[in-house]
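**Q** have a look at this prediction, sequence included:
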Amino acid sequence: MANASTTENQYEKLIRLLEEQLAHSNKQNQELSKKLDKALKQNEALSEQLRQLTKLIYGSKTEKSKYNVPDGQGSLFEDDPSFNETEHTVEQSQQVISYTVVRKIQKKKRNDSLCDDVEVETIHHHPENIICDCCQHQMIEIGGTLVREEAKFIPAKMMKVQHFEHAYECKICKGDGSQPAQIKRGKAPQPAIQRSIASPSVLAKVIYDKFAQYLPLYRQVKEWDRYGLNTNDKNLSNWVIRASSDWLLPIYERMKQLMMDKSLLHVDETYAQIINRSDGKSGQTNAYNWVYRSVPSQGPTITLFQSSLSRARFVLESFIRDFSGTIICDGYSAYDKIDGVSFANCWAHCRRYWLKADSKNGRIGVSYCDELYRLEREFKHLSPSKRRKKRKKYSKPIVEKFLHWVENSPFYGKNALAKAAEYTLNRANGLKAFLNDGRIEIDNNPAENAIRPSVIGRKNWLHSVSEAGAKANAICLSIAETAKANG
């Protein structure tokens, strides 16, 4: 009996030991399973990133896609009416395809012409000899024909303008001697910049070439030398800075005052470089150009640039201190939590995120955005009040359906699809803002278009040496781009 009891105890210990080992193995299996799941998700995310980077390097850079919904195409959100049509018989098909081709011949237009207000010079060509070869009598004119027109260019020329001040004295008073002779002296007007050879016309040309033609100053030096003005890029830079601070700054400040009285603004920012920074940071550190643009429905368009060392929210807050209303912007975190200001987010940025997620769900997201843009093209020429009503009726159901689809779809991880879903849901209120105000554009493209000249110029003139130069650039760009926007 003792031996049986001992054997029983040993079996129980062995069973307990095996159960403990089994539980430990199960626990290890669960941990390994979790690690495997995590590794698979990481592998999926890395594969997605690799595919995205490969597409970024070798793929097309355009945001246009084959998933755009052109006018007249069946919508993703409605039943396709073509599926309800009956099948054609052979006779019907033959009737359908029998047609007559009518070709409309269009006269080819010239791709070059002169404006109507261009000065006209007329040159008349007469025969050298107007004596008749037969009877030797003088011939009379019977008509003339315009045989061709050509464009003639008269190059600009440099002139040296010398200002003389002439003095006049009264000889009678001088000869009388009872009182000092009166002297009057002509007064030349003050120069645009003290102790500078630059006239207003030269300053206008320098500023126009840099900020409208994007021609950097060091390349302008050679052009001025051909005209006959010997100078250097340092002088030209100083002329731009002085002209901006002395003459253009009051115009800039008045434009800003008018802009702050409005209730809608487009805002964007892009990086720049300033070599000599007041904050002690390296010249390689990014500075920023901010752009502010009003909307056409609130009067003549105003475009203002602001140069800053930072991209932080306080830069925006200090500039729009006197503004209250709605700012149309992208999803950057600085565009948030400012007293008296609401924010409308950009659907072009939202669409861009779904376009990067090049997958079935990504294409669905792009299709929702394209449907909204198709409607916006139809509403483009409506008044703000009519556009608001149309958006409420047609655009709002699409937005709600889109957001509901994103909320109820299992987009997890750190891949492009999950980032697109997160971006959309975090900015849902801002994306819906355009539905409540017909004056608000669906995207921030006006600001991005306004900031493009700064980006083009950045590729040419590369950087600003000083903060004063960067501020002068912002002032000149503001006036140039506002003039362009208003024709």
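**A** Yep, it's here.

**Q** going forward, measure contacts and count neighbours with C-alpha atoms only.
**A** Fine.

**Q** which strand in the chain has the most residues?
**A** For the chain, the longest strand by residue count, based on DSSP state E, is strand 264-276.

**Q** and that strand, what does it pack onto?
**A** Here strand 264-276 touches strand 286-293, strand 325-329, helix 445-461, strand 464-466, helix 467-485, going by 3 or more CA pairs under 8 Å, 6 or more residues apart in numbering; DSSP states H and E.

**Q** residues contacting N486?
**A** 300-301 (CA atoms under 8 Å, 6 or more residues apart in numbering).

**Q** would Q92 count as being in a strand?
**A** No: counting by DSSP: H, G, I helix; E, B strand; the rest coil, Q92 is not found in a strand; it is helix.

**Q** below is structure B, check it against A:
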Amino acid sequence: MSQEQDIQTLIRICNQQEKQIESQEKSIRLLEEQLAYMKRMMFGKKSERFVDPNQLSLGLGIEETTPEAQPEPLPKETVQKKNKKRPVRQPIPKDLPRVIEIIDPENLLEGCKKIGEEVSETLEYTPGRLWVRKIVRPKYALPNEAGVVIADMPSLPIPKGNAGASLLAHIAVAKFADHIPFYRLQGILKRSKVTIAESTINSWVTATFKLISPLYDCMVKQTLESGYVQGDETPIPVLTDKKPGSTHQGYHWVYHSPERKAVFFDYNESRGRAAPENILKDFKGTLQTDGYVGYLDMKTNHKIELIACMAHARRYFEKAFDNDPDRAKYALSKIQELYAIERECEKMNNQQRMLMRSERSVPILQEMKKWLWHQDNLHLLPKSYIGKAFTYARNFWEKLSKYTQNGKYRIDNNPVENTIRPVALGRKNYLFAGSHQGAKRAAVIYSFMGTCKLNNIDPYEWMTDVLNRLPDHKANKLHELLPGNWNPRA
């Protein structure tokens, strides 16, 4: 082999080693990013809100003192302890029922005159207990042997069943709002000296689902008629018959209308595009999502305008803060300014909010867009946290900025994400749904629990009243019973 060939071979080997070293360096940087992020998740702050350390100073122009210039500490005798604020006791609500207990002094002399009184109140609690509604309908014989009369049996949520509306409401709220599995609920009821089989509780939930399903369909229709909804999805493990003992990964697709203060869940076995297509096939308006590909290019009867979520863009940059602090800090500070404007215009109407956004938010977005597209791609590893942040922001920038075009739009998708939290809590308690039909029933009841929360309504009171009224309620007036329209019956 000639000397020239040896040189070429060495050059080729060097080039291969350089590429290998470069690849290893990229892998090391990615692993360092992941390690730093995991450490922060385990030991650091988890809030997504960015706080610039420079903003912690008051900005009074006082220079930071060096250790040598710091004043000597005062003697211990002259150091004054800061006055700790005493906790303020919250007043007991006036509408809670009171049981008055009067305690007179012992051995009270005759002729004493009452001149006043001292009143103290303590909160007490009576554990939930079962009671029996006994319906008695007397029979009367008509005169002249004209027959027998008896009052009609009032409608019950479950015809010929022995579970009343209040018990059905309690079971639904305990499972889908308080996340108590049925076997625990069974034990709680047993403390009231009543043993109810878990299969019976399941059948009652199924009957409740059938009764409120028409009301659910009404809420879905009204929510989508609002013209602006936020969408998200969350997984739910479901037992499957195809492979006994294993679970299938199903999904709750969630849609929230900020204007109507309504949310509904739709269970589907898949996370594919067909799920939102089926729900949104007749939807006209704007859909706000996190950018998941399942919402893109849907085949619907009307064109749907998509807008993105600024909180997701912020989340990407927040993850990159440990490894690329300069660029992450700039992006997070600009997003912080946008959220500060949103907090200022929370109580404005849609027209005022859109005007403020056009005057103050749009210039910030334009400045941020210019910065995003002027960054050097050579220093952005595609798989790094900062690389993913830039990719997300650039790909969805137009959709991220669209919230400024209409005052009813929100800057992010956080409200619909908040409605999904009960599902995550439920997964930790009852682990999985027993069947696909069970997951569909859960979706319906989750919808009403979430909508009651959005409207600051006690879900137990709402469901008890509605289950009593639904059997006799007119089908064309179902909207009156929706949580946003509900007036309790006297």
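**A** Nice, I can see it. These numbers were taken from a predicted model, which means no experiment stands behind them.

**Q** re the thing from before, and of the helices and strands packed on strand 264-276 of the first structure, who's closest to L316 of the first structure?
**A** Closest approach to L316 of the first structure among those (CA to CA): strand 286-293, 8.4 Å.

**Q** need the next SSE after that closest one, C-terminal direction.
**A** Moving toward the C-terminus from strand 286-293 of the first structure, the next helix or strand (DSSP states H and E) is strand 303-308.

**Q** who's in contact with that next one?
**A** Residues from elsewhere that reach strand 303-308 of the first structure, judged by CA under 8 Å, 6+ apart: 252, 255-256, 287-294, 315, 450, 470-471, 474-475, 477-479, 481-482.

**Q** give the buried subset of the residues you listed as a PyMOL selection command.
**A** To isolate the buried subset of the contacts of strand 303-308 of the first structure in PyMOL, counting by 16 or more other CA atoms under 10 Å, use the following:
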select buried, resi 252+255+256+287+288+289+290+291+292+293+294+315+450+470+471+474+475+477+478+479+481+482
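
**Q** re the thing from before, what span of the second structure is the longest strand of the first structure aligned with?
**A** Using TM-score structural alignment, strand 264-276 of the first structure lines up with residues 228-240 of the second structure.

**Q** circling back to that earlier point, to I193 of the first structure, which of the helices and strands packed on strand 264-276 of the first structure lies closest?
**A** Of all those, the one in closest proximity to I193 of the first structure, counting by CA to CA, is helix 467-485 (15.0 Å).

**Q** quick check: angle from that closest one to strand 286-293?
**A** With axes from the mean of the first three to the mean of the last three CA atoms, to 10 degrees applied, the angle from helix 467-485 of the first structure to strand 286-293 works out at 30 degrees.

**Q** in the second structure, what residues pair with helix 467-485 of the first structure?
**A** The aligned range for helix 467-485 of the first structure in the second structure is 436-454, by TM-score structural alignment.

**Q** with the first structure superposed, average distance for that stretch?
**A** Stretch 436-454 of the second structure differs from its equivalent in the first structure by a mean of 1.1 Å after superposition (mean CA distance after the TM-score superposition for the first structure).

**Q** do the same with stretch 216-224 of the second structure
**A** On superposition with the first structure, the mean distance recorded for stretch 216-224 of the second structure (mean CA distance after the TM-score superposition for the first structure) is 1.0 Å.

**Q** touching that stretch from outside, list them.
**A** With contacts defined as CA under 8 Å, 6+ apart, stretch 216-224 of the second structure is touched by 229, 256-257, 260, 262-264, 280, 283-284, 444, 447-448, 478-479, 482.

**Q** measure the closest residue in space to R410 of the second structure that isn't next to it in sequence to K82 of the second structure for me?
**A** Excluding its sequence neighbours, the residue lying closest to R410 of the second structure (CA to CA, 6 or more residues apart in numbering) is Y403, at 6.2 Å. Going from Y403 of the second structure to K82 of the second structure by CA to CA, to the nearest Å gives 46 Å.

**Q** over to K347 of the second structure?
**A** K347 of the second structure sits 37 Å away from K82 of the second structure, going by CA to CA.

**Q** before we move on, the earlier item: neighbour count for Y403 and K82 of the second structure, which is higher?
**A** Y403 (21 against 6; other CA atoms under 10 Å).

**Q** now do the SS call for the alignment partner in the first structure of the more buried one.
**A** In the first structure, Y403 of the second structure lines up with F434, judged by TM-score structural alignment. F434 of the first structure carries the three-state label helix when classified by three-state DSSP.

**Q** OK, contacts around the nearest residue to K402 of the second structure once chain neighbours are set aside?
**A** Of all residues not flanking K402 of the second structure in the chain, I307 sits nearest, at 6.1 Å (CA to CA, 6+ apart). Applying CA under 8 Å, 6+ apart, one finds that I307 of the second structure lies in contact with 286-289, 399-403.

**Q** which SS class is the counterpart of I307 of the second structure in the first structure?
**A** Matched by TM-score structural alignment, I307 of the second structure corresponds to A344 in the first structure. At A344 of the first structure, secondary structure determined by three-state DSSP is strand.

**Q** how near is A344 of the first structure to I442 of the first structure?
**A** A344 of the first structure is 9 Å from I442 of the first structure, by CA to CA.

**Q** equivalent analysis for H125 of the first structure, please.
**A** H125 of the first structure sits 60 Å away from I442 of the first structure, taking CA to CA as the criterion.

**Q** for E378 of the first structure, same thing?
**A** 13 Å.

**Q** cool, and E128 of the first structure?
**A** 69 Å.

**Q** more crowded one of E378 and I442 of the first structure?
**A** Ranked by neighbour count (other CA under 10 Å), E378 of the first structure and I442 place I442 first, with 21 against 12.

**Q** S395 of the first structure versus that one, what's the distance?
**A** 11 Å.
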